[in-house]
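Chemist: Below are the sequence and a predicted model for it; my questions follow.
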Amino acid sequence: MTDENTGNGAQQTITESVLSAKDIDFLLYDWLKVDELCSRQRFSDHSRDVFDSVLSASEELAKEQFAPHARKSDLNEPTFDGTAVSLIPEIKSALDQFAGIGLLSSTMDESVGGIQLPQTVAKACFAWFQAANIATASYPMLTMANANLLLEYGTEDQIQKYALPELDGRFFGTMCLSEPDVGSSLGDVTTKAVPDPDGGDGAYRIHGTKMWISGGDHELSENIVHLVLARAEGDRPGTKGLSLFLVPKHLVNDDGSLGERNDVVLSGLNHKMGWRGTTNTLLNFGEGAHTPAGAAGAVGWLVGERGQGLACMFHMMNEARIGVGAGAVALGYHAYLDALRYARDRRQGRPDGAKGSDSPQIPISGHADIRRMLMASKSYVEGGLGLVLYAARLLDESETAETQAERDRAALLLDVLTPIVKTWPSVWCLKANDHAIQVLGGAGYTRDHDVEQLYRDNRLNPIHEGTHGIQAKDLLGRKVVMSGGEGLKVLLEQMRSTLAEAAGTSEWNDEAAALSAAVDRIESVTAAVWSRGDPEVVLENAWTYLEAVGHTVLAWLWLQQGMAAEEVVRDRGHSSFLRGKIATARYFFTHELPLTGPWFDLVESRSTTFSDLDESWL
């Protein structure tokens, strides 16, 4: 049983395994060949031993400092007394140790204190923390993305005063987009920025309210760096009139010390279904509670060019979207491992066809329906982890490949895949959480086991950083047609390159044929739905298109994993892990890829079910 006051009891099972180190090793080294990156100048000081050391340290810290308080932070939500936010002390302790071993700046340039770790390795490291405690892990995830944006677009003064303290763990960061009446429709943002002639170049006074701001207020760090989307006074309406502003909780003096409290005020905390250890806030900017330098409004500084706020913010948003996909994988993976352990330990029932009640009961993992759910979950979480790490490998290629053409090609492919990286795990790894509860039965619906919290935590991922519907429109409405369809062309070429490789093997002929047909459907269906050029009709079934293309992409990556596993078998012999990897790849082709046929049919039909629907019929 779980002690709901201390978080002891069932929570202790988390520390046994929240993720698979064996799977991570396979994906990084046997499939993605990450150690080959060490031949490139940026990573030349590294080796596989270095990568393994950082991975091992991440696993250990995640299990020892993040996992033990996951339940406690869920049961003891943040509180606000009107002055300060209170959180359980274990959160700050864990975050201090995370920063202390340099993980906040692990991928950054050596010039800012980083160790220039490949993104692929860093994403695998961070997955341990997301699997162990997604709520606590959200603080560094946001801070790293915030600092990355400032390093890309910020002035030298902004980098020195705000980004570098973030990388040291002294300051944390947020992204402030949504407003109480403005969710995803960012063109309707009402927060305004008024030039401050007394504040120097790029200084503004910010007035407005931001809603759903994760990490928006707390006492975990000395300062909080808000990146605020607002409209400068006089700029045009819509998204092209938006700019990005750095608005700290506390101003910073020229010598780096904290100065006056800025006019950023916590109005209240949102109480959530999951991620309860992450503060989620309503923030008021410039309401007059604090008036730095005696003027009205929160002090902020322009980041990047005026009117280019959304373009700058997408640097952080795209990183966050890959992080959301990774978090969804991690939570689904954790739940799958919990369900697998339970299914192997729990004895109930007898084999089908067994006669007589005197025969011994068997572990429920011996029942076909339980195996069905476990195998489906395994295909989702291992496939999802492969998807996230493949995306990270593309990011490494886009930054360090030998030629500019190779870098551009990798960046284009990553751009096309980003809506899938965010959305596919948010749907299908959440399904793994659902399966985990079902495997445990009634026990899974109680707080005696972690799976109910893991489900609640994962349910956020289909919502934040762009809902499924937004990602679907982004994929079909923009990504596959941008640059004259060049991004889609690159994706199809990469898939067909794998098919050509599979054609040279005898083990994967059937799977390659099935994937080839699905890849052809992506090409033909995309052309068909855009043939009339009517966006309203095209986008009506964008969600179904995203499902179909996403499942095809996962089948492609599973084919790669399956072939990599076969190669390892030839070199090192069979193991249960490798047999399981190959069996899961074949499962995906047998049970999951066939779903894409009806999905593609529906998209190609240009069904107008929803536009024809009268709202009064609902």
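Modeler: In hand now; what should we look at?

Chemist: hey, let's count contacts and neighbours off CA atoms from now on
Modeler: OK.

Chemist: so the closest residue to Val121 other than its chain neighbours is in which element?
Modeler: Excluding the flanking residues, the one nearest Val121 by C-alpha to C-alpha, 6 or more residues apart in numbering is Phe51, at 6.8 Å. Here Phe51, judged by DSSP states H and E, is contained in helix 48-61.

Chemist: alright, now check it against this:
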Amino acid sequence: MRQTLDFLLYDWLQADTLKNRSRFADHSRDTFDAVLDTCERIAREKFAPFNRVTDAEEPRFDGERVIQPQATHDASRAYVESGMLAAAQDYEIGGMQLPCVIEMAANAFFAKGGIGMGGGGMLTSGNANLLMAHGTPLQKEVFAKNEFSGRFFGTMCLSEPQAGSSLSDIVTRATLDGADAAGDPLGPRYRLRGNKMWISNGEHELAENIVHLVLAKIPGPDGALVPGTRGISLFVVPKKMVDAEGRLTGERNDVALAGLNHKLGYRGIPNTLLNFGEGKFPVRGSAGAIGYLVGQPGEGLRCMFHMMNEARIGVGLGATMLGYAGYEASLDYARGRPQGRPIGPGGKDATRPQVPIIQHADVKRMLLAQKSYCEGALALELYCARLVDELHTAPPELAAEAGLLLEMLTPIAKSWPSEWCLEANSLAIQVLGGYGYTRDYPVEQYWRDNRLNMIHEGTHGIQALDLLGRKVVMDGGKGLMLLANKVNATIQRALMLPALAEHANALAGALKALGNATKAAWASGVPEEALANATPYLQAFGHTVLAWVWLDVAICAQEHLEQATAAGQGDTALLHGKLAAARFFFRYELPKVPAWLKVVETRDDTCRSMNDAWF
């Protein structure tokens, strides 16, 4: 993996050139590599050896505390001590001012080593980043900075038992806490009452405190909750009360664990149902969890999207690395497992010794599919991280362009690896055969862990609705046009290389078909008709984006290969591998796009016209 990571970072994305920007002026490739080396070592020593332990020894509640294996505590402490929680932050608050692309590459090692142990770090940094963007100066000082240091950990509390993805239907309410509530130094103080479901890391003993970011509604003058998302506000709700200096006051906030969810995978992270304001821990003399308003009333969802979008890219990276872990495990197995004999002119010769299964074409097919999915997804996630660096440090015009492109790609960055790197995990099990289905090998756990990623941080269907219903039509299709221009620029470069011209022409055809289907989907102007087949559209869009990414990577690999050949350099296996994976994707995967788009462009009504009685 490290060779691929270095190739994508430095040869393809040229991340080392970021040192020329003032924010990263203290860095060089040496400092970037030092961070990668450190994280790779910690993941190898503290995460990977205990991944199976944390899967088998699920978090449990003893009535007072959530109990987790010692390995989880050790891994969490090692991650905090690495400084990665504040990796991209300013020096003044203990950060390293690392580029986002390096931060994401470094975090890839933890996701691959033990995603059930490292997910809390993503949540904590995302929580703190939101507060840095939307919180008051004191909220940044008391909550965000203590999260960056690892003293506090963070969560996001959106869903409710009766309102999973339908956030407009949440009923957790927040009311002002007394006459002096508006003047609280930590922000307008409210009392929250309600229940939140599916809260990762909602209760644990890994840090001094847990900082919950909670969506709730402030009742109107008539006492009724404002319907829809416009009534949602955001609150920071600490598990333990703190003063204006960030010190624990010794009071427990009225946030109670109602239960742990027992999951198919991702078992290392406690997944919780939390009750806010049930009176189990009355604070300051009465029931109701104390929370401090973040931003303005009614703007909670807008603020929370800061964390949600960051989390979606993080989910995509996690899905990618679970797929990658399975790929490496099945590749290692295929190289060492003798079975069967090659077919010769006279058929199979049973007197000859067996060969490793990697010599069989169908096993190579499964391995190539995994390689094309996982390495392509990794390239996409790193590209999105590079866009974040452009957004924050490029000149204004380029920064705006990067922001728009990032907005277009976020649904793909979350959904595509969640589907296709899960498929890679399924293929890894298949390569191992019956052994893959047992707990003697890790590939079954990778599949179980990865199955969650199509669900959390916005299901596949929600990403599809966001893409076709909002992203491709916003500003008159400005974002889609920008992405198409980027794809066409790559196509033109590839046409100059004879070895890649076939792929370039195939991508041009897919891009044209995607554009036609987008117009056809909305031709009637009826959203119900357009969006009924949003998921096939998402799949076609994602495959087109990944073909673009692979073509761009292939250009880089082809140019390096030609240079190496001209210079007489011998070891070009890495480059040949990239080109073979790209060829596989174009010949085996991209042809799926027209079938997906057919139901989109015809606004097929098979699904939306299905009567529930017919099931």
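Modeler: Looks like it came in fine. Because the structure is predicted, anything quoted here is derived from the model rather than measured.

Chemist: just to revisit the earlier point, aligned partner of the residue nearest to Val121 of structure 1 in structure 2?
Modeler: Taking TM-score structural alignment, Phe51 of structure 1 has Phe32 as its aligned residue in structure 2.

Chemist: now do Ala296 of structure 1
Modeler: That one, Ala296 of structure 1, aligns with Ala287 by TM-score structural alignment.

Chemist: Which residues are in contact with Gly173 of structure 1?
Modeler: Tyr139, Leu142, Thr143, Met144, Asn146, Ala147, Glu166, Gly215, Ile224, Val225, His226, Leu227 (C-alpha atoms under 8 Å, 6 or more residues apart in numbering).

Chemist: for it, helix, strand, or coil?
Modeler: strand (DSSP: H, G, I helix; E, B strand; the rest coil).

Chemist: now do Thr565 of structure 2
Modeler: helix.

Chemist: Just give the nearest non-adjacent residue to the match of Ala296 of structure 1, would you?
Modeler: Gly279 (4.5 Å).

Chemist: what about that neighbour, neighbour count?
Modeler: 17 (other C-alpha atoms under 10 Å).

Chemist: In contact with it: list those residues for me.
Modeler: Gly279 of structure 2 sits next to Asp254, Ser286, Ala287, Gly288 when contact means C-alpha under 8 Å, 6+ apart.

Chemist: Check Ala521 of structure 2 too.
Modeler: Applying C-alpha under 8 Å, 6+ apart to Ala521 of structure 2 gives the contacts Glu529, Ala530, Leu531, Val600, Glu601, Thr602, Arg603.

Chemist: What does it correspond to in structure 1?
Modeler: That one, Ala521 of structure 2, aligns with Val529 by TM-score structural alignment.

Chemist: Nearest the geometric middle of structure 1, what residue?
Modeler: Val324 (1.8 Å; C-alpha atoms, centre = their mean).

Chemist: out of the contacts of Gly173 of structure 1, which are inside helices?
Modeler: Tyr139, Leu142, Thr143, Met144, Asn146, Ala147, Glu166 (DSSP state H).

Chemist: Cross-check the contact I'm expecting between the third one and Phe172.
Modeler: Yes - under the criterion of C-alpha atoms under 8 Å, Thr143 of structure 1 makes contact with Phe172 at 5.1 Å.

Chemist: Can you check which residues contact both of these two?
Modeler: Glu166.

Chemist: Could you check which of these two is surrounded by more residues?
Modeler: Legend: neighbour count by other C-alpha under 10 Å for Thr143 of structure 1 and Phe172, higher for Phe172 (31 against 26).

Chemist: Quick one: residues contacting the equivalent of the more buried one over in structure 2.
Modeler: Counting by TM-score structural alignment, Phe172 of structure 1 corresponds to Phe153 in structure 2. By C-alpha under 8 Å, 6+ apart, the residues touching Phe153 of structure 2 are Gly120, Gly121, Leu123, Thr124, Glu147, Leu206, Ala207, Glu208, Asn209, Ile210, Val211.

Chemist: Farthest-apart pair in these, please.
Modeler: Leu123 and Glu208 (15.9 Å; C-alpha to C-alpha).

Chemist: more neighbours, these two?
Modeler: Leu123 (23 against 14).

Chemist: The more buried one corresponds to which position in structure 1?
Modeler: So, by TM-score structural alignment, Leu123 of structure 2 is matched to Leu142.

Chemist: now that match: how far from Met563 of structure 1?
Modeler: 36 Å (C-alpha to C-alpha, to the nearest Å).
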